[in-house]
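**Student:** Predicted model, plus sequence, below.
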Amino acid sequence: MNSKQARPIVGTMIGDPAGVGPEVIARALATGHVHELSIPVLIGSAAAMERAVEITGVSCSVRVTRSIDDLSDDPAIVDIIDSGALKASELPLAEDTVRGGEASALWLDEMSALASGGAIAAGVMGPISSGSLKLARKVPGIVSPTPGESYLVLLTGPLRVAHLTDHIPLRRVCEIISPDLVALALRQIDGAMRNWGIARPRIVVAGLNPHAMGDEDREAIAPGVARARAEGIDAEGPVSPDSVFRQCVEGRYDIVLAMYHDQGHIAVKTWGFSGNCAIILGPSYLHVTVAHGTAYDIAGKGTADPAMMLSAMRTAASLAAGRGFPEER
């Protein structure tokens, strides 16, 4: 097997052209560390990437390709599929625009089509702007975390956190947690991690109440964990939420299943914000993204930190190849 066959093709949608997405992608590719694990190809505007290369001062050239079969696989060349959704004369910067929203929506759909069809092994989404999408009246086919269907997974070094629920009021969280929901999430997480190359994932479930001592912990979470264990899944819990994340950081577990949005996010952002990335678990293909926004306040300055984008691109490559989580860079 040669090096090109050993590394999967990973497509990255450049994000809203007015934001820092093109800049952090250019800087991430310039490190050479993306090519160590994958053959990268971008989806978006060649002109936006050329501007980003100029802004950041990296040493590479942008090359438009029409086919996945015609990638250069050269760290000094940025291969991009540009379907013409955004003209070179229409390059917004640091503001929401209709054209930016229209282009972002189309690029996301193009990336999804490539991934769903098997042309690329994984898709990475650059930072998009909900403001631009609203102006353009576009609703791209992005999977939103939905209990029982899809989950947001945040990764930061040894701390990996899946969220049973996402943007749901706490009162509602208490109402919907059930043994069925917990067991289903554990099955989906276990299956995904095995596909990613973790032979026997060690999953721990965070309790909902202080010290995991409440009605929901006893009547909903614990029975769900018991069901998963009976099916051969290495799951434990509920574990007191004030200590479970530290236990994952220390290597006792591979991933934590948090019960609600802030329970997991606070732990992740406290442990290590720079360099983390996110996975949307649920689509038919591996969908990875950064955990930051378009950062219009610094767009065009060339100072945006590429650590999250580098992490997202390397994580997508390693998991798509079934090699588990990559070493940190």
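**Tutor:** Done, it's in.
**Student:** only C-alpha atoms for contact and neighbour calcs from this point on.
**Tutor:** Will do.
**Student:** which residue of the chain sits farthest from its center?
**Tutor:** Asp215 (33.2 Å; Cα atoms, centre = their mean).
**Student:** Heading C-terminal from the strand or helix carrying Ala28, find the next helix or strand.
**Tutor:** Assigned by DSSP states H and E, Ala28 belongs to helix 21-30. Following helix 21-30 in sequence order, the next helix or strand is helix 33-37 (DSSP H and E).
**Student:** For that next one, buried residues please.
**Tutor:** 33-35, 37 (16 or more other Cα atoms under 10 Å).
**Student:** can you list contacts of it?
**Tutor:** 7-8, 28-29, 40, 73-75, 310, 313-314, 317-318, 329 (Cα atoms under 8 Å, 6 or more residues apart in numbering).
**Student:** Closest to Ile203 out of the residues you listed?
**Tutor:** Lowest distance from Ile203 to these (Cα to Cα) belongs to Ser318, with 20.0 Å.
**Student:** Could I get the buried residue list for the one helix or strand the closest one maps to?
**Tutor:** Assigned by DSSP H and E, Ser318 belongs to helix 307-320. Buried residues in helix 307-320, defined by neighbour count with 16+ other Cα under 10 Å: 307-320.
**Student:** Just give me the closest of the residues you listed to Ala48.
**Tutor:** Met309 (16.7 Å).
**Student:** In contact with the closest one, which residues?
**Tutor:** Counted by Cα under 8 Å, 6+ apart, Met309 has contacts 24-25, 28, 126, 275, 277, 289-290.
**Student:** Second structure for comparison follows:
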Amino acid sequence: MDTQRPPLALTMGEPAGIGGEIAAKAWSVLRQEGPAFFFLGDPALLPGVPHRRIASPAEAAAVFPEAVPVLPLDLPAPVTPGRPDARNAAPVIAAIEQAVALARSGAAGGVVTNPIQKSVLTAAGFRHPGHTEFLAELAPGEGPPVMLLAAAGLRAVPVTIHQSLRSAIARLDAALICRIARATAAGLRRDFGIAAPRLALAGLNPHAGEDGTMGTEDRDIIAPAIATLRAEGIDARGPFPADTLFTPHARAGYDVALGMYHDQALIPVKTLDMAGGVNVTLNLAVVRTSPDHGTALDIAGQNRADPGSLIAALRLAAQLADHRRNQAA
């Protein structure tokens, strides 16, 4: 384990969900080889593993082989697995804020966020649609934040994210596609070390519109955006029919696929590798990854949660942080 690498900050997520369980299981797998992380949350959420309270991230690497390092955030209300309590919303939000602040200061190498229960936070006054938008406010980068989902053999980005399908289609225009594509290309260069990213853009309509006979958005919005991007030197291709864009043969021809709406990009990733998929936010001032699943309230407290996606998120966060440090050097 590289003790010179700053430890990762792992937030507790929804206390009534599986965040604590998968954090404990991830530590059991990673405790020897790393990457080292510290848990921002209530130590009582970590079942069946030793933990040790630390005063600062600087203590985490030395503690990590023997116990989960914890920067404690005690919860005001008792936790019942599977039953979120809005009284615990404030420390959940505070964990995210502290993790970002520590990463921005250099004390943490990056931020890995456990899943949150958005409806509970919203009821407590949280005004953001999700993690991505909140993190963009806490650690804005040079371009718009981009949600990238990474799995075995596929990276995918939704152009529109947390909004209804009707409003996503109404919002879609060439300017938005270009903004997200530019930011995606920049993020792949900066965080993934891909010098010349290849972007494949999905069509919105069946058969990518079939020359306008099945909808004109592909011809009138997506194709002009691709032409603009190519004129700027970005290797953008398409629009491709979405029903064939994610086959093994097609995936070999690009570095990232851009879907026009949330599910168009996320369904292929979760179908290919639900247990190992990782959510990455590009173009933040800090590295941020997250497991590609939710709070799993239905199995919370039953020791049934698979930590694979969190382990992948921790490992990928360490790799992305290394890329950033190497670029800075």
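**Tutor:** Done, it's in. Treat the numbers as computed from the prediction; the structure is a model and nothing was measured.
**Student:** Can you calculate the TM-score here?
**Tutor:** Once superposed, chain against chain, the TM-score is 0.84 (TM-score structural alignment, normalised by the length of the first structure); 309 aligned residues with a Cα RMSD of 2.6 Å.
**Student:** Which stretch of the first structure lines up against stretch 93-113 of the second structure?
**Tutor:** Mapped onto the first structure using TM-score structural alignment, stretch 93-113 of the second structure covers residues 105-125.
**Student:** Show me how far that stretch is from its chain's centre.
**Tutor:** Remark: stretch 105-125 of the first structure is offset 13 Å from the chain centroid, using Cα atoms, centre = their mean, to the nearest Å.
**Student:** and what of stretch 207-223 of the second structure?
**Tutor:** The answer for stretch 207-223 of the second structure is 30 Å, by Cα atoms, centre = their mean.
**Student:** Counting neighbours, what do you get for the closest residue in space to Gly48 of the second structure that isn't next to it in sequence?
**Tutor:** In this structure, Gly48 of the second structure finds its nearest non-sequential neighbour in Ala24, 7.5 Å apart by Cα to Cα, 6 or more residues apart in numbering. Burial of Ala24 of the second structure, expressed as a neighbour count using other Cα atoms under 10 Å, amounts to 21.
**Student:** Equivalent analysis for Thr165 of the first structure, please.
**Tutor:** 25.
**Student:** What of the one 10 residues further on?
**Tutor:** When neighbours are defined as other Cα under 10 Å, Glu175 of the first structure has 9 of them.
**Student:** Format the contacts of helix 33-37 of the first structure as CSV; extra columns: distance to Val143 of the first structure.
**Tutor:** Converted to CSV, the contacts of helix 33-37 of the first structure look like this (distance: Cα to Cα, whole Å):
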residue, distance to Val143 of the first structure
Arg7, 26
Pro8, 23
Ala28, 25
Leu29, 26
Pro40, 23
Asp73, 30
Asp74, 32
Pro75, 31
Leu310, 22
Met313, 19
Arg314, 21
Ala317, 20
Ser318, 22
Arg329, 28
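**Student:** now, which of these sits nearest Phe245 of the first structure?
**Tutor:** For those, the nearest to Phe245 of the first structure is Arg329 (22.3 Å; Cα to Cα).
**Student:** With the second structure overlaid, report how far the longest helix along the first structure is off on average.
**Tutor:** As assigned by DSSP state H, the longest helix anywhere in the first structure is helix 98-116. Superposing on the second structure and averaging over aligned pairs (mean Cα distance after the TM-score superposition for the first structure), helix 98-116 of the first structure comes out at 1.8 Å.
**Student:** Which elements pack onto that helix?
**Tutor:** Under the contact criterion of 3 or more Cα pairs under 8 Å, 6 or more residues apart in numbering; DSSP states H and E, helix 98-116 of the first structure touches strand 9-13, strand 39-43, strand 122-125, helix 130-135.
**Student:** one more time with 6 Å
**Tutor:** For helix 98-116 of the first structure, the packing partners by 3 or more Cα pairs under 6 Å, 6 or more residues apart in numbering; DSSP states H and E come out as helix 130-135.
**Student:** downstream neighbour of the helix it packs on in the secondary structure list?
**Tutor:** Heading C-terminal from helix 130-135 of the first structure (DSSP H and E), you reach strand 151-156.
**Student:** Just give me the mean distance for that following strand relative to the second structure.
**Tutor:** Per aligned residue, strand 151-156 of the first structure averages 1.9 Å (mean Cα distance after the TM-score superposition for the first structure).
**Student:** buried sites along that strand?
**Tutor:** When burial is assessed from 16+ other Cα under 10 Å, strand 151-156 of the first structure yields the following buried residues: 151-156.
**Student:** which of those lies closest to Gly19 of the first structure?
**Tutor:** Distances from Gly19 of the first structure to the buried residues of strand 151-156 of the first structure, taken by Cα to Cα, are shortest for Leu154, at 22.0 Å.
**Student:** Need the residue closest to the centroid of the second structure.
**Tutor:** Mean-position check on the second structure, Cα atoms, centre = their mean. Result Asn279 at 2.6 Å.
**Student:** these two touch, right, that residue and Arg288?
**Tutor:** No: Asn279 of the second structure is not in contact with Arg288 according to Cα atoms under 6 Å; the separation is 8.3 Å.
**Student:** Run a quick neighbour tally on Val278 of the second structure.
**Tutor:** 31.
**Student:** now do Ala208 of the second structure
**Tutor:** Ala208 of the second structure - counted by other Cα under 10 Å - has 25 other residues nearby.
**Student:** hey, where'd the strands end up in the stretch 101-250 of the second structure?
**Tutor:** 111-112, 146-151, 154-158, 198-202, 235-240 (DSSP state E, counting those that start in this stretch).
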